[in-house]
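Chemist: just to be clear, the model below is a prediction. Sequence and coordinates:
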Amino acid sequence: MSMSGKAVRVLLAASISVAALAATQVQAQEADVEASSGLEAIVVTARKRVENLQDVSASISALGATDLAKRFDSDVRDFANSSPNVLIDDTQQGPGGVAAIYIRGIGVADVEKSVDPAVGVVIDDIYLGQSSGSLLKAIDVDRVEVLRGPQGTVFGRNATGGVINLARSRPTQELTGKVRGSYSSFETYDLQGVVSFGLAENVALKVSGAYNSTDGYIFNRTQNQPGQKSDFRAIGAQLLLTPTEALEVSVSYDRQLTRQDPGQLQAITKPTDLFCVLGYCSPAPGVPISGDRYVSVGNAPVDKSARFELDMAIGKVKYDLGGDFDLQYIFGYLKTNESINQDFDSTPETLYHTDRPARWRQITNEVRLSMGGTGPLTFVLGGYHWDSRYTINLKNYIGFAGAPLLTSAQDVTQTTKSYAAFFEGDYRITDKLKLTLGGRYTHDKKTTIVNDGSIFIYGTLAEANPVAVIAPSPAAGLIVMANPVGADWSKFTPKVSLSYNWTDDVMTYGLWSRGYRAGGFNGRPATLSAATTPYNPETLDNFELGFKSQFLDNRVRLNGALYLMKYSDMQQDLDVPAPGTSTGRENRTINASEAELKGFELDLTAQITENFTLSGNVGYLDAKYKNFVGDIYSTGNPVDATFLKIRRAPRWTWDLRAAYEREVGPGTLMLNAELHHIGGHEITFLNNPNLRNGAQNMLDASISYKIDNTMISVFGKNMLDENGWTIGYDVQNVWSYAAPRPPQAFGVAITQSF
C-alpha cells in the first residue's frame, strides 16, 4: 500500500479509537452524559422525500444548517470536502464559473454546452443543465447533499456520477435573517444577507442579496496589473403562501450578474509543440512559459469585459391529499447570457483567441405524487419534461496559421427535448427488512445546426483591410447546413436495493442502480461529418454494498460502502487535429467503449465531548478503461487506448475536520480546522505528464467568537499553499494550457443574525 494509503488507514483508525475512548470516558462521567444529547439527525431529500440520512440505503454525505454556519464557503467547490471521492474545480474557460465536477472519477470538464454534465447540480429541485454557472455561490444555502453513484431513477439522465443537491431556507413568518461581511486576500470584499418576514397571516417573504469584488490571484505581467478581477452581484426573493393547511404555494426569482476579466490561463509547451518552435517554450517540464503559475503573460484586455447573466424562476405547488398522499408540481425556468473574449494561447501575441457570446434557456416541469406514513409501502411517482436551447456565435482569432492574422466564425444552435416517467418505492417486508424498487423511462430528442462564417485573412495583426476572404462553402472545407439534423434516444434506468436493520442504529444494504447520459452532437466541430454524426449515450451500472450506523449513545456516526461501477460507451471529450479546416482543430466527443471503477468510502462523525466534534471521510478509487479502442490521435487509425488513466480519478481522497466550542466570557469561542487530501491524478485525456497533479493537501481553519447574535471570525483557506492545476487541456502538437488552484488566503468576517 502507498504512503497515502497507510496514512489514511492510520488516520481512520486513530479517529475511531479516539472517538471510542472519549465516549467511554464520557459515559463514566454522568454529568457530561446528561449535558450532551449526541449528534443531531440529518434530514435529506435525496429521493425527493424527506428522510433521515441513516434510513437511506445509498451513499450520501450531507451538511446541515448548523455545519454550514461555521464554514466560510465561497461556492460549490468548497462543499467537495464534505464527501469522499469528489473533486470540484473552476476550469477558468468561461465567465460565471465553469464547473468541473467529478464523483468517483465520473464528470465533465468542458466549457461547451453541447456536452451534458455527468454530475447533476440541483438547487431547490431544479436541475442545472450546463456547466457554466454551476459553481453556485454559497448564498442562503441551508443544506448540501452529495449523492454518490448514478441517480437515474429520481434525478434522471446526466447524473451518472451523482448529484450535488442544494436546498435554500424557507421564508418564515417571524422576522429572521443573517448578514455576513468579509474581507480577505487579493482585495476580496464579500457581503451577503438574507431576511424573512410575514406579509400577512398566510404569506411570508424572503429576500436575499450578495456582492463580491476581488482583484483575483493572477497577475498579468504583460498588462502590468491584476488579471483576474471580478464583480458579482445577486438578488433573489421567494414568496410563500399557505392559504389552507393542505395547500402550499411558493414562487421565487433570482438574478445574478458577473463582470470579470477573462480567465488567465497558463501556456505550457513541450519542445515538439508549435508554440515552442515560435519561441514560447516552457522553462522546465510542467512550468508555464511565464515561469510562475500565478503570473500570466497573455495580451487580452483585463478590463472586466467578460459578462455572465443568470435569471432563474421557480414555482411550486404542494397539496396534501390526505391519507399520507402529497401532490406536488414544480416549474423551473433558467436563462443565461454570457460573453467573453478569451486568450487561450496565453502568450504576449494573438496566436489563438476566441470571442464566445452564448445564450442558454431551459424550462422544466415536474409532477410528483408521494405516499409517506408509517405503513409498509411508501413511494414517489412522477413525470418530468425538459426543454432547452442554446446558441453560440464563436469567432476565432488565429495568429499561428501562416498569415499574421486569420479570423473564422461558427454559429451553433442545439435544442433538447426530454420526457420521463419515474417511480421509486419502499416496501417493508418485515420490521427489519426493506425492499426498494425504482425505475425511470426517459426519451430524449436533440437537434443541431452548424454554419461556418467567412474566413478573413489580414496582412497584419490588426483586424482591418483583409487581404483575402474565403466565403463559406463545402468546396472550401467549411460547414454549411440549411436545416438542423436530429437524433433521439430512449432508456430505462432501474434501481433495486435490499436493506436490513440489525438494530435501531445499524443498517446494511445491497444496491444495484443504473445511470444514463444522453447522446448528442459535437458543439465545436470543424467538419460536416463531425457536426452531423451523433455520439452514443453512455450507461453505468453501479453495484454497492453499504452500511449506516450510530453507536455510543448516538455520539458516533459511521457510514460506509463498497462499490463496483461498470461503464458502457463511456463518453470522453478531447481536442483532435482537423487538417484543412479553418482552425485545424476540433472538439470531439467519443465513446470510450468500457470502463470499470471500484473502491470504498467511509464517512465518520464523532462527538468526542460536549465541546469537541471530530469528523472526516476517506475514499479509495481504482478506475480503469476496459476494451477501449479509438482514434484518439485523429489519424484515421484506431488504437488500443486502455493504457490511458481515467482523468480526475485520484486513488485516495480523505478529509479530517475538527470543531471545538466553549463558553468564554460573555460569549462562545469556536475553533474549526479541516485538512483535505487529494491524491495524485491525471487532468488531461491523453495523460500529458506536464499537466499531471501530484498529491495535494489543503488546510482551512477559522477562529470565531460569538456574543448573542454577533460573530467575529478570522479564517484561512489553503493555508499550506498548494498550487495544483484545476484544469489542463491539450491542443495536440500545438500547446497545452492550464489554470492553478487558488493560493493561500486569509480573511476576517463579521456575521450578524436576528
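Modeler: Perfect, I can see it now. Predicted model only: the values in this text are computed from it and were never measured.
Chemist: from here on, contacts and neighbour counts on C-alpha atoms
Modeler: Fine.
Chemist: quick one: which helix or strand includes residue 160?
Modeler: With secondary structure defined by DSSP states H and E, residue 160 is part of neither a helix nor a strand.
Chemist: is it true that it touches residue 153?
Modeler: No - counting by CA atoms under 8 Å, residue 160 stays clear of residue 153, with 10.7 Å between them.
Chemist: kindly list the longest strand within the protein.
Modeler: Taking residue count as the measure and DSSP state E as the definition, the longest strand of the chain comes out as strand 405-428.
Chemist: got the angle for the helix or strand that that strand is followed by vs strand 405-428?
Modeler: Counting by DSSP H and E, the next helix or strand C-terminal to strand 405-428 is strand 433-452. In terms of direction (axes from the mean of the first three to the mean of the last three CA atoms, to 10 degrees), strand 433-452 departs from strand 405-428 by 160 degrees.
Chemist: show the subsequent helix or strand relative to strand 433-452.
Modeler: Secondary structure here is assigned by DSSP H and E; on that basis, the next helix or strand after strand 433-452 toward the C-terminus is strand 455-458.
Chemist: now do the contacts for the residue positioned nearest the centre of the chain.
Modeler: Ranked by distance to the mean C-alpha position of the chain (CA atoms, centre = their mean), the top residue is residue 101 at 3.6 Å. Residue 101 makes contact with 86-89, 107-109, 119, according to CA atoms under 8 Å, 6 or more residues apart in numbering.
Chemist: what's the neighbour count on the spatially closest residue to residue 537 that is not a sequence neighbour?
Modeler: Spatial nearest neighbour of residue 537, excluding adjacent residues (CA to CA, 6 or more residues apart in numbering): residue 519 at 3.9 Å. The number of residues packed near residue 519 is 22, by other CA atoms under 10 Å.
Chemist: take this one as well and set it beside the first:
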Amino acid sequence: MGFFVKERVVSYCLATVLLLGLPGAGFAADPVSDTEVVEAASKDEEDAQNRKNVTLPDVVVTSQKLEQRLVEVPVSISYFDGQQIEDAQLEDVDELSRYTAGVFARSIGGADAHTIINIRGLVSGGSDFFSRPVGLFRDGVSINGGYEPMFFDMEDVEVLRGPQGTLYGPNTLAGAMVMRSKKPVFEKEVDFSAAYESYNTKRLSGMVNAPLSETAAVRIAGGYEHSDGFFKNDTRDEDGAGSESFSLRGQLALQPSDDFSVNLNLNGYRRHGDYSIYNTAQNFADDPWHTDQDDLGGVESEAFGQVLTMENDGDSIGLTSVTGHRDYSYEENSDVDFTSNDYLGSRFRLNNSQFSQELRLHTLDKDARLQWVSGVYGSYEKQRTRDVYSITNSYLVTVNPAFSGLGDVIRNQDTTVKVYNGAVFGQATYGLTDKIYVTGGLRYDQVYKDMEGDALNEGNAAVLSAFGLDATYNAEGKKAFSAILPKGVVEYRFTPDINVYASVTRGYKPGGFMTANVPLAEENFDSEYSWSYEIGSKTSLLDHRLDLSCALFYILMKDQQLIKLIPAGSVVDNAGESHSQGLEVEAKYRVTDGWDVFSALTLMEAEVDDAGDSSATYSGAETPYSPDVKFNLGVQHTVQSGVLEGLFIRAENTYVDSYYIDLDNTTLQDPVNMVSAKVGYEKENYSVYLYGKNLLNEEVMSTAFDNSSMMAGQTSVGPMLAPRSLGIMAQVSF
C-alpha cells in the first residue's frame, strides 16, 4: 500500500485535532427567570448523571514510572485493564496483540521460550535469549528467557510502541509490554472461574484477598490448564500436543504509614506437554493440524520469581526500590526430521537466572510544571544452554550408503553466558506554557558479556569429517557493549483532553556470541540500533465518549541481528540497514450506557534496505511477521435494565493481510480473519458465558524455518495456530 495513503490519514487525524482545539464562538443569551434557573439546575444534574453513565474512564498509566493521564503521555500506548482482559478472554501475548495497533505476536505451542513479538516491523531472529527487540516487564522486573503462559488476576497491561531505552534499557528498541498484577487490598475478596473448551481443554483460576491487620494484607491467585491439544500425530495415532500448566502468585502488602509501603511478590509457574506440532507448509495445506513425527517429543518449562517493591514518599520527592530475582528453566525434546522416520532428534535445555535492582527518585507534585524521574539500575544474569543433536545411522545412509553400519552421530553443545548490566537514567517533562511541553530523557547503559562453551561430537571420525565436525571444540569470549539512549519530545496540549506531539528516540539491543554454535561462538555479533521518529495525537472527544489516538512513525534500523539455521546449528549476522514506516490508529467509542465499539488499524511497510554480509536475508526482503494491513473491529454490549438486564454480548474480527513468516521470504501466509464471539449473563456475584475463537477456522502457520539443509524439500517447516474452539465459562466472586 502506498505510503501517501498513510500520510493522508494521519493528516486527517491531525487536522481534526487542530479544528477541535479551536475555541468556539460565544453568543449572547436572553435573560432567564429564577424558576428557569432552578429547573435548569435540576436538569443539569440529571444530564450529568446520564453523561457519567456513557463516559469512558479517564485512564491513568504508570509505564513512564509516574502516574499520568494516558491522554497526556506523549508515547504511543495501548492500555488494557483487568476487566478488558477478562471480557476479551485474553490468554497470552498472542491474543493480546490482535487488539493492539502495530503489534504482532506468535506463541509456539507451549514453547514459551520461543515466543515471537514484533512491534512496528522490528523482530529479531532469536539471536539469543537475552536479547529481544521487545521488552517484557512483570510487576516492575524485566523477564528474560520465557513468557508466562497465562494471564490471570491482572491489574493492567500497557503496550508501548517505539524505543523505550531511556526508562527500560536495552532490548526495548521496538517497544515494551508492561504488565501489573493486582496488589493486595485491605478488604476481603474472593474470585473463582472455571471453563471447558474444545479439545478437552479445562481452565481454572482463582483469587483470595484478605486483610491481616490494618497495615497488612495478603493476596493469592493462581491458574490451572489442561488440554489434549489440537494437533493429531498420525504416525502414533495420538494427540500431538497435550499439555498441563499451573501458575501461582502470592503477595504480601505492608502499609506501616501513609508514606511508606512494601509489597513482596512471589510467583511461579510450571508447564509440560507433548511437542509433536511441526510439519511442512505443504503437508499442513493438505491436512491441517496433523503431524507425522515418530516421536511425540516433549516440552517443559518452569519459573520462580520474587519481587520486592518499597515506596517512600517524602515532602516533595518519592523514592522507589524494585528488587527482582527469577530462575527459569526450559527443556525441549523434539523429532527434528518432522517425518515418520527415526532420523534426527534434538534435546535443548535452557537455564536462566537473573537478579536486578532499580532505585528511582521522582517528583510527587502532580500539578508541578516540572515532572521528572531519575534512577540507577543494575542486573546480573547467567544463562546456560545445552543442546544434544542426534543423527541416526538410518539418516546417514540416506546421505551416503557407505555410512551403513558406522553408527550414529551425536553433537553435544554446552555454553554459559554471564551478563552484567548497569545504567543511570533520567527523564523530565517541563511545561514551557500551559499548552507547550517538552520532554527530555537520557540513559547511559553498559553491558558486559562473558561466554564459555564446549562441544563434544561423538561418532565415527570419517562421518564427523564428512559433516565438517571435529571431535571437540572449546570457546570463550568477553565483550563489552554500551550505548547512550536519548529521547526528545515536544507536545502541544490544546485542551486537557486533546494533545499532539512529535518525538525522536533511540533504542538498542546489545551484541553477543553465537551460543547455539560453539565452533563459531567466539565470533561475536554487533549491537543493533534504532532511531524512531514519531508524530502523534491523543484525544478524548464527545464528552469523553470517544477516545482516539493516531501515530505516524518512521524507524531506521542499523546492524539488525538475524539468525540462519545451518547443519551445525545456527549463525547470526548483522544486516546493514532496515526501515519501517506506518500509521497506527486506535479508537474506542461508548455509544450509550453499556454499548462500546472499539477498533485498531495498522498500515505498515517494513523491509531490509541493505542486507550487508547477512546470509539470512537479502536487500529488499520484507521483515517477517509484518503485514501491511492489520485491522481489528469489535463491539461489546451489556444490557443495563429491563428483563434482559445482565445480558452480555461481544464480537470482534481481526483482519491480517498477507505476510512472510521467514527471513528469506519463501513462505507467505495468506490474509486471515480471526473472528471471536462471546455471550453471557452477568449478575453482581456470578456470571456464565459461551464463547468461540477463530470461528471461521482459519488455517494459519505460526512460524516457519528452512530445514532443507538436513531434509531435502523442507524449505518451510513450522506449527499452526489453533483451529476453531468453543467454550463455556462460569465465574463467582464475593
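Modeler: Yep, it's here. Fair warning: this is a prediction, and the values are worked out from it, not measured in the lab.
Chemist: report the TM-score for the pair.
Modeler: These two chains, once laid on top of each other, score a TM-score of 0.89 by TM-score structural alignment, normalised by the length of structure 2; 683 aligned residues with a CA RMSD of 2.5 Å.
Chemist: alignment lookup: the residue nearest to residue 537 of structure 1 to structure 2.
Modeler: Residue 519 of structure 1 maps onto residue 511 in structure 2 when the alignment is built from TM-score structural alignment.
Chemist: I'd say that match and residue 559 touch.
Modeler: No - counting by CA under 8 Å, residue 511 of structure 2 stays clear of residue 559, with 9.7 Å between them.
Chemist: what about the residue nearest to residue 537 of structure 1, distance to residue 205 of structure 1?
Modeler: With the distance defined as CA to CA, to the nearest Å, residue 519 of structure 1 ends up 41 Å from residue 205 of structure 1.
Chemist: for the contacts of residue 101 of structure 1, which pairs are in contact in structure 2 too?
Modeler: Retained contacts for these in structure 2, judged by both residues aligned by TM-score structural alignment, their matches' CA atoms under 8 Å, are 86-89, 107, 119.
Chemist: give me the buried entries from those.
Modeler: Of the members of these, the ones counted as buried by neighbours, 16 or more other CA atoms under 10 Å, are 86-89, 107, 119.
Chemist: and the two most separated of those?
Modeler: Between any two of those, the greatest separation by CA to CA is 13.0 Å, found for 89 and 119.
Chemist: give me the common contacts of residue 511 and residue 559 of structure 2.
Modeler: When CA under 8 Å, 6+ apart defines a contact, the residues bordering residue 511 of structure 2 and residue 559 alike are 526-528.
Chemist: could you redo these as a markdown table and give each row distance to residue 633 of structure 2?
Modeler: Conversion of those to a markdown table gives the following (distance: CA to CA, whole Å):
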| residue | distance to residue 633 of structure 2 |
| --- | --- |
| 526 | 41 |
| 527 | 38 |
| 528 | 35 |
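Chemist: as a markdown table, these with secondary structure would be great.
Modeler: As requested, these are arranged in a markdown table below (DSSP: H, G, I helix; E, B strand; the rest coil):
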| residue | secondary structure |
| --- | --- |
| 526 | coil |
| 527 | coil |
| 528 | strand |
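Chemist: quick one, which of those are buried?
Modeler: If you count burial by 16+ other CA under 10 Å, the buried members of those come out as 526-528.
Chemist: in structure 1, what stretch matches stretch 249-263 of structure 2?
Modeler: The alignment of stretch 249-263 of structure 2 onto structure 1 (TM-score structural alignment) covers residues 236-250.
Chemist: and the matching stretch, which residues are buried?
Modeler: Of the residues in stretch 236-250 of structure 1, those buried by neighbour count under the rule 16+ other CA under 10 Å are 236-241, 247-250.
Chemist: what about the aligned partner of residue 368 of structure 1 in structure 2, how many neighbours?
Modeler: Superposed on structure 2 with TM-score structural alignment, residue 368 of structure 1 falls opposite residue 360. Counted with other CA under 10 Å, residues neighbouring residue 360 of structure 2 total 19.
Chemist: residue 387 of structure 1 too?
Modeler: Neighbour count of residue 387 of structure 1, defined by other CA under 10 Å: 16.
Chemist: now do the helices in the stretch 201-350 of structure 2.
Modeler: 281-286 (DSSP state H, counting those that start in this stretch).
Chemist: tell me where it has strands.
Modeler: If you assign secondary structure with DSSP state E, counting those that start in this stretch, the strands in the stretch 201-350 of structure 2 sit at 201-211, 216-227, 232-233, 238-239, 243-257, 260-273, 279-280, 290-291, 298-313, 317-335, 344-363.
Chemist: repeat that for the stretch 51-200 of structure 2.
Modeler: If DSSP E, counting those that start in this stretch is used as the criterion, the strands of the stretch 51-200 of structure 2 fall at 60-61, 68-69, 76-81, 103-106, 116-119, 134-138, 141-142, 154-161, 175-181, 189-197.
Chemist: residue in structure 2 paired with residue 201 of structure 1?
Modeler: With TM-score structural alignment defining the correspondence, residue 201 of structure 1 maps onto residue 214 in structure 2.
Chemist: checking the residue mapped onto residue 572 of structure 1 from structure 2 next. Helix, strand or coil?
Modeler: Taking TM-score structural alignment, residue 572 of structure 1 has residue 562 as its aligned residue in structure 2. For residue 562 of structure 2, the secondary-structure state derived from three-state DSSP is strand.
Chemist: wait, residue 562 of structure 2 touches residue 124, no?
Modeler: Yes - with contacts defined as CA under 8 Å, residue 562 of structure 2 counts as touching residue 124 at a distance of 6.1 Å.
Chemist: related to what we said a few turns ago, superposed on structure 2, what's the mean shift for the longest strand of structure 1?
Modeler: Taken over the aligned residues, the distance from strand 405-428 of structure 1 to structure 2 averages 1.0 Å (mean CA distance after the TM-score superposition for structure 1).
Chemist: what stretch of structure 2 does that strand fall on?
Modeler: For strand 405-428 of structure 1, the matching stretch in structure 2 spans residues 408-431, with TM-score structural alignment as the criterion.
Chemist: skipping its backbone neighbours, what lies nearest residue 681 of structure 2 in space?
Modeler: If you skip the residues right next to it in sequence, residue 681 of structure 2 has residue 647 as its closest partner in space, 4.7 Å away by CA to CA, 6+ apart.
Chemist: in which helix or strand would I find the residue mapped onto the one you found from structure 1?
Modeler: Under the alignment by TM-score structural alignment, residue 647 of structure 2 pairs with residue 669 in structure 1. Secondary structure from DSSP H and E places residue 669 of structure 1 in strand 667-678.
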